[in-house]
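# prediction below, plus the sequence it came from.
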Amino acid sequence: MRALVTGGTGFVGGALVRALVAGGAQVRVLARPTSQTEALETLGVEIVRGDILVRASIKAALAGCDTLFHAAALYDLWGLDEAELLATETEGTRNAMEAALAVGVAKVVYTSTAACIGEAKGQIATETTVHRGYFLSNYEKAKYAAEQVAFAYVDKGVPLICVQPAAIYGPGDRKPSGRFIINLLNGWVPALFSGWMSLVYIDDAAQRHVLAAENGQIGERYILAGTVGKLTELGRLVCR
């Protein structure tokens, strides 16, 4: 496999790069000019500077690759501006799909999120769940919109496979899931809601991206989830 990874300097993308390298893939990472890439370079990964918001840079980076992993994203449930999130997610995804279409790759694995499935209260989410019709966060809204953009390219010929990770946790996580665990351990979470939460360990999520590229069906979604439990139970487990 000759793969281009967007978002390779991030938490999920970095783990994906490590999994790909461990499996013998030739890996190229599209990284912004200001991104730190030393850890990736020690893996023997090729770094190409560019930006997902510049379509030409994705197309140039994708040349010679047979697989695109589009894992670049802004992840913040509430803190980021809605317009900024929507623009980055939708335009970045559109640019990635256009580049994949132009180059003619064999597979595109798009990292969405289980947060945008939008199951109704009391409903168990599946890959075919119909969205409830309203959003619980700007992040959910932006990722839902980006996923619609991605799937619109299936009919145009993009060999898209969509993975929807649950809340990802593991070493090096500085995003909401990781911050929540740290805050919980420090006693900064005054109370836990009685709802349920799905989690997936970072290395498992990364490996399932690889499996999606190898075995996934074009035009399908795959939820990536491991542990499922009540928030109160997960909180007690973390604090042991």
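Thanks, I have the structure now. Remember, it's a predicted structure, so these values are computed and weren't measured experimentally. Numbers count the residues shown, from 1 in each chain.
# all contacts plus neighbour counts: C-alpha atoms, from now on.
Will do.
# and for the one helix or strand residue 83 maps to, what's in contact with it?
Element membership for residue 83 (DSSP states H and E) is helix 82-103. Outside helix 82-103, the residues that touch it by C-alpha atoms under 8 Å, 6 or more residues apart in numbering are 52-56, 58-59, 62-63, 68, 70, 73-74, 108, 138-139, 141-143, 145-146, 149-150, 153, 156-158.
# residues touching residue 81, list them.
Under the criterion of C-alpha under 8 Å, 6+ apart, the contact partners of residue 81 comprise residue 138.
# can you rerun that using 10 Å?
138-139 (C-alpha atoms under 10 Å, 6 or more residues apart in numbering).
# quick one, helices of the protein?
11-22, 38-41, 55-62, 82-103, 138-152, 176-185, 202-215, 231-239 (DSSP state H).
# any chance of those in a markdown table, plus mean neighbour count and distance to residue 163?
A markdown table is the format used below for the helices of the chain (neighbours: other C-alpha atoms under 10 Å; distance: least, C-alpha to C-alpha, whole Å):
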| stretch | mean neighbour count | distance to residue 163 |
| --- | --- | --- |
| helix 11-22 | 21 | 12 |
| helix 38-41 | 13 | 23 |
| helix 55-62 | 20 | 20 |
| helix 82-103 | 20 | 14 |
| helix 138-152 | 21 | 10 |
| helix 176-185 | 16 | 18 |
| helix 202-215 | 20 | 7 |
| helix 231-239 | 14 | 23 |
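# next up, a second structure to put side by side with the first:
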Amino acid sequence: MTAALPPDYRTLAGQRCLVTGAAGFIGGALLRRLAGYGLDVTGSVLHQAEAEVLRRQGFQTQVLDLASNADWDATLRGIDVVFNVAAMFQETDQPEAMYDRVNHLGALRLAETALRLGTHRFIQCSTVGVHGHVREIPARETTPFNPMDLYHRTKLAGELALMELARRTDPASMAITAIRPAMVYGPGDMRMLKLFRTILAGRFVMIGSGRVWTHLGHVEDNVDAMLLAAVAPAASVHGEAFNIASDEPMQLAPLVELIAREGGVKPPQLRVPVAPVWTAGLAVELLCRPFGWRPPLSRRRVGFFTHDRAFDLSKARHLLGYRSRWPHAEGVRDTIAAYRAQGLVAAAPAPAQYRPATSG
């Protein structure tokens, strides 16, 4: 069923859009939103099998590999707005050169091709991970970069290359904007599933104090931000990057308690120190690396418990008109309901039965 195009996005009417990475979480949500408004949108995916699945669901789909040397002219000709969400992420069997080929060089070549063929908006999905373990709370877009792993390093390289292209490009020709999503979650997300699953099953163990800052970003808020970047005045968003998250930052321990409360279970109490777990994560990484296995425990996973992530959204509010529509409590509740509907997390506990006192 087609939804009415909101007034905020009315300038997208009649435009042709391309969403890369449409088989993924964010890209898929963006594809569904644009198609749901009745707009002319094509999703690109990495594999033919993914394309066939989306076509059966009624979406226009093409195969596009950012690592390839293929000619993309046919895909990009006539496209007015490109949302580049495709990226290489958590592929443990790939070297950094391949990450760079996709997240940096591929993104840049896609933008250069789009510019040559007359696309007038290019929205790059970057990541707040370019700031890493942030050096000021809350982090702004100008906070020093501090990427912590190869994914974040190569996403930063791609963003910087696009910002350099923007400096050489008239916004009247093509406005280039980077959206940096925070810790994205919501129905359909698999990255945060382990956190929700362990909390709701009573198996969660806090590593460290739980006092680090974290900042969730509901997937629909991120979709809003990308759409706003596509319709904002070109001169105000050209060559600009925006950190995007939902609601307000909160410390990790209260977040865990929120998930437990919304899931109807007791908040977890067990804590362990960071150092031995970090050392174990390094050992597991070294053991798995020769086989190309994804380590079940890694330093990156431990970083979730030790790295501060909190973001100032004032720039996005001012230049994009962005407003989070998803308070954390509502988003967590929405996510738990979706996980339970799919049988991915423990079912809601049965309500306690009232038993009247009996006399002896």
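Cool, got the structure. What you are looking at is a predicted structure, and each value in this text was computed from that prediction instead of being measured.
# TM-score for these two?
Overlay of the two chains. TM-score (TM-score structural alignment, normalised by the length of structure 1): 0.87; 237 aligned residues with a C-alpha RMSD of 2.4 Å.
# thinking again about what came up before, so what's the gap between the helix holding residue 83 of structure 1 and the chain middle?
13 Å (C-alpha atoms, centre = their mean, to the nearest Å).
# hmm, back to that, make a markdown table out of the helices of structure 1 and add distance to residue 164 of structure 1.
Converted to a markdown table, these look like this (distance: least, C-alpha to C-alpha, whole Å):
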| stretch | distance to residue 164 of structure 1 |
| --- | --- |
| helix 11-22 | 12 |
| helix 38-41 | 24 |
| helix 55-62 | 22 |
| helix 82-103 | 15 |
| helix 138-152 | 10 |
| helix 176-185 | 15 |
| helix 202-215 | 10 |
| helix 231-239 | 20 |
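# to residue 47 of structure 1, which of the ones you listed lies closest?
Closest to residue 47 of structure 1 of the helices of structure 1, according to C-alpha to C-alpha: helix 38-41, at 7.4 Å.
# tell me what that closest one is packed against?
Helices and strands touching helix 38-41 of structure 1, as assessed by 3 or more C-alpha pairs under 10 Å, 6 or more residues apart in numbering; DSSP states H and E, comprise helix 11-22, strand 26-31, strand 46-49.
# who's in contact with the aligned residue in structure 2 for residue 72 of structure 1?
In structure 2, the residue matched to residue 72 of structure 1 (TM-score structural alignment) is residue 86. Shown in contact with residue 86 of structure 2 (C-alpha under 10 Å, 6+ apart): 19-24, 26-27, 44-46, 64-66, 102-103, 106-107, 124-126.
# and the gap between residue 86 of structure 2 and residue 196 of structure 2?
25 Å (C-alpha to C-alpha, to the nearest Å).
# picking up where we left off before, distance to residue 82 of structure 1 added to the helices and strands packed on helix 38-41 of structure 1, as a markdown table?
Formatted as a markdown table, the helices and strands packed on helix 38-41 of structure 1 follow (distance: least, C-alpha to C-alpha, whole Å):
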| stretch | distance to residue 82 of structure 1 |
| --- | --- |
| helix 11-22 | 22 |
| strand 26-31 | 23 |
| strand 46-49 | 27 |
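# of all these, which lies closest to residue 1 of structure 1?
Nearest of those (C-alpha to C-alpha): strand 26-31, 6.2 Å.
# can you tell me what part of structure 2 the closest one aligns to?
Going by TM-score structural alignment: strand 26-31 of structure 1 matches residues 40-45.
# check the mean deviation of the matching stretch from structure 1.
Averaged over the aligned pairs, stretch 40-45 of structure 2 sits 1.2 Å from structure 1 after superposition, using mean C-alpha distance after the TM-score superposition for structure 1.
# in that stretch, what's buried?
40-45 (16 or more other C-alpha atoms under 10 Å).
# and stretch 159-175 of structure 1, by the same measure?
159-170, 173, 175.
# among these, which are located in strands?
The strands, defined by DSSP state E, take in 160-165, 167-169 from the buried residues of stretch 159-175 of structure 1.
# residue 43 of structure 2 reaches residue 30, doesn't it?
Yes - taking C-alpha atoms under 10 Å as the definition, residue 43 of structure 2 is a contact partner of residue 30 at 9.3 Å.
# can you tell me which residues contact the residue nearest in space to the middle of structure 1?
For structure 1, the residue nearest the mean C-alpha position is residue 111 (3.4 Å; C-alpha atoms, centre = their mean). Neighbour list for residue 111 of structure 1: 7, 12-13, 69-73, 93, 143, 147, 161-165, 209 [criterion: C-alpha under 10 Å, 6+ apart].
# average gap between stretch 86-98 of structure 1 and structure 2?
Stretch 86-98 of structure 1 sits 1.7 Å off on average (mean C-alpha distance after the TM-score superposition for structure 1).
# ignoring the adjacent residues along the chain, who's closest to the counterpart of residue 190 of structure 2 in structure 1?
The alignment partner of residue 190 of structure 2 in structure 1, by TM-score structural alignment, is residue 174. The spatially closest residue to residue 174 of structure 1, leaving aside those adjacent along the chain, is residue 11, at 8.0 Å (C-alpha to C-alpha, 6 or more residues apart in numbering).
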